[in-house]
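# what's the 3D shape of this:
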Amino acid sequence: MHNVIELFKKHSRLLFISLLIIIIILFSWYYSKNYRKTQIYWDEQFNQHGLKEQECLNSIQYLNKNYNCYILLALLKSIQHEINQQNFYKAEQQLYWAKMHTKDKNLKSLINLRLARVQIQSNKLNNALKTLDLITSTGWVSIAEDLRGDILVKQGDIKSARKVYHKALSSSVSKFSQYLLHIKINNLSS
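Okay, here's the model as predicted:
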């Protein structure tokens, strides 16, 4: 018994820290498990019930009356849901509305980029190219040119795609984007 008490006295800090770490791990595991369950539940609820038509009409009326940038971001989330449901026409219409109702240059560039991607999914390649022409913000040009190159490849214009990829490469800041653009350039047939 005396040896056990000495052992506890000698290693009390180590025991305390070990016990604390075990408690933290258990609490973290418990809360992350509950968070995942809650997230799965709400995803299932949203996918099962979706938005009813009257709720959509009420939301649109609310958006028209109370527009601000946060509502626009919520609309972008709604558009993402439409895209996941393969409802490209509705997503395109919502993106046009969002584009008309924003004044922020970066948000407008983001919306135009998403609109171009939806138009590509709808196989409206010429419309997508026109939409990409509207992106002039410095930080977005590289991404727009990358997407323009993808459209040109899809149209079969390899020579123009190569030029556009090189233009995107010269204006790209991200090392990862540069790496992907090099891969795209190398994969183009001569």
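# Every contact and neighbour count from this point should use C-alpha atoms.
OK.
# residue boundaries of the helices in this protein?
2-10, 12-49, 53-65, 69-84, 88-100, 105-121, 125-133, 138-155, 158-171, 175-187 (DSSP state H).
# which residues are contacting the fifth one?
Outside of helix 88-100, the residues within contact range by C-alpha atoms under 8 Å, 6 or more residues apart in numbering are 72, 75-76, 79-80, 82-83, 108, 111-112, 114-115, 118-119, 121-122.
# ok, the most centrally placed residue in the chain - contacts?
Centrality entry for the chain: nearest residue to the mean C-alpha point is residue 80, 8.5 Å, by C-alpha atoms, centre = their mean. Neighbouring residues of residue 80 by C-alpha under 8 Å, 6+ apart: residue 91.
# Here is the second sequence; please produce its structure so I can put it next to the first one:
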Amino acid sequence: MEVYTTENEQVDVIRRFFSENGKALAVGVVLGIGALLGWRYWQSHQSTALAGASVAYQKATEALAANKPEGVKATEQFVQANDNNYGAFAALQLAQHYVDQKDYAAAEKQLAQASTLTKDENLLPLIALRQARLQLQQNKLDDALKTLDGVKGASWSAMVQDIRGDVLVRKGDLKGARDAYSKGIDAKASQAQEALLRMKLNNLAS
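Just a heads-up that it's a prediction; the model follows:
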């Protein structure tokens, strides 16, 4: 590496460097500043959008819960406009509303839509479990088993096996149901769920 012995030589080298590379440096600085400002704007925009979505979600779902005529329409519009977790939560609320109305086809449609609106690893299994229960309700037994096969993660295992056992009972596969309930118990279920699984297992033996 060259060693510059005088200040004048150092100044000349710096001047030549900027003369030769000034345009590229200027572009780089502009791009760097632009990227930083763009990132900050995007973050600010995202925060503002999510805050707005939170308020709109609360209003729509409160109207839905109060059984107001405009509640269903407002919540459906919210789901269509929000490709995020809030949209998924609203679709779940709508699905429950339709289940209460015994409109299972509409409920299943909302759950399918909810699964496309989020990538949250905790929310997706919950949506899938509700889909499987709804498919069981409609006697779509093979569809329910397929849905359960897509739920991954040890923390969900007890709930998966609980529903799987119910589906297999409906199919007349009592041995498979026993195995499912037993696996659910072994999966370190919560105390309440373990008691429920044991009750179902005992009912099969009687």
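# To which residue of structure 2 is the residue nearest to the centre of structure 1 aligned?
Mapped onto structure 2 by TM-score structural alignment, residue 80 of structure 1 lines up with residue 96.
# Look up how far residue 67 of structure 1 lies from the closest residue to residue 162 of structure 1 other than its chain neighbours.
Spatial nearest neighbour of residue 162 of structure 1, chain neighbours left out: residue 185 (6.2 Å); criterion: C-alpha to C-alpha, 6 or more residues apart in numbering. Taking C-alpha to C-alpha, to the nearest Å as the measure, residue 185 of structure 1 falls 42 Å from residue 67 of structure 1.
# neighbour-wise, which of these two wins?
When residue 185 of structure 1 and residue 67 are compared on other C-alpha atoms under 10 Å, the one with more neighbours turns out to be residue 185, at 19 against 12.
# mind checking how far the residue nearest to residue 88 of structure 2 when sequence neighbours are not counted is from residue 71 of structure 2?
Leaving aside its chain neighbours, residue 88 of structure 2 sits nearest to residue 114 (4.3 Å; criterion: C-alpha to C-alpha, 6+ apart). Between residue 114 of structure 2 and residue 71 of structure 2 the distance is 18 Å, computed by C-alpha to C-alpha.
# out of these two, which sits in the more crowded spot?
Neighbour tally, residue 114 of structure 2 and residue 71, criterion other C-alpha under 10 Å: the higher count belongs to residue 114, 28 against 19.
# Just give me the match in structure 1 for that one.
In structure 1, the residue matched to residue 114 of structure 2 (TM-score structural alignment) is residue 98.
# Any figure for the gap between its match and residue 140 of structure 1?
Applying C-alpha to C-alpha, the value for residue 98 of structure 1 to residue 140 of structure 1 is 18 Å.
# ok, now residue 75 of structure 1?
Distance from residue 75 of structure 1 to residue 140 of structure 1, by C-alpha to C-alpha: 21 Å.
# and what of residue 59 of structure 1?
According to C-alpha to C-alpha, residue 59 of structure 1 and residue 140 of structure 1 sit 30 Å apart.
# okay, those two: which has more neighbours?
Higher neighbour count among residue 59 of structure 1 and residue 140: residue 140, with 18 against 13, using other C-alpha under 10 Å.
# ok, the residue opposite residue 168 of structure 2 in structure 1 once aligned - how many residues close by?
Counting by TM-score structural alignment, residue 168 of structure 2 lines up with residue 152 in structure 1. Residue 152 of structure 1 is flanked by 20 other residues according to other C-alpha under 10 Å.
# and what of residue 70 of structure 1?
Residues near residue 70 of structure 1, counting by other C-alpha under 10 Å: 9.
# Just tell me what it corresponds to in structure 2.
Per TM-score structural alignment, residue 70 of structure 1 is aligned with residue 86.
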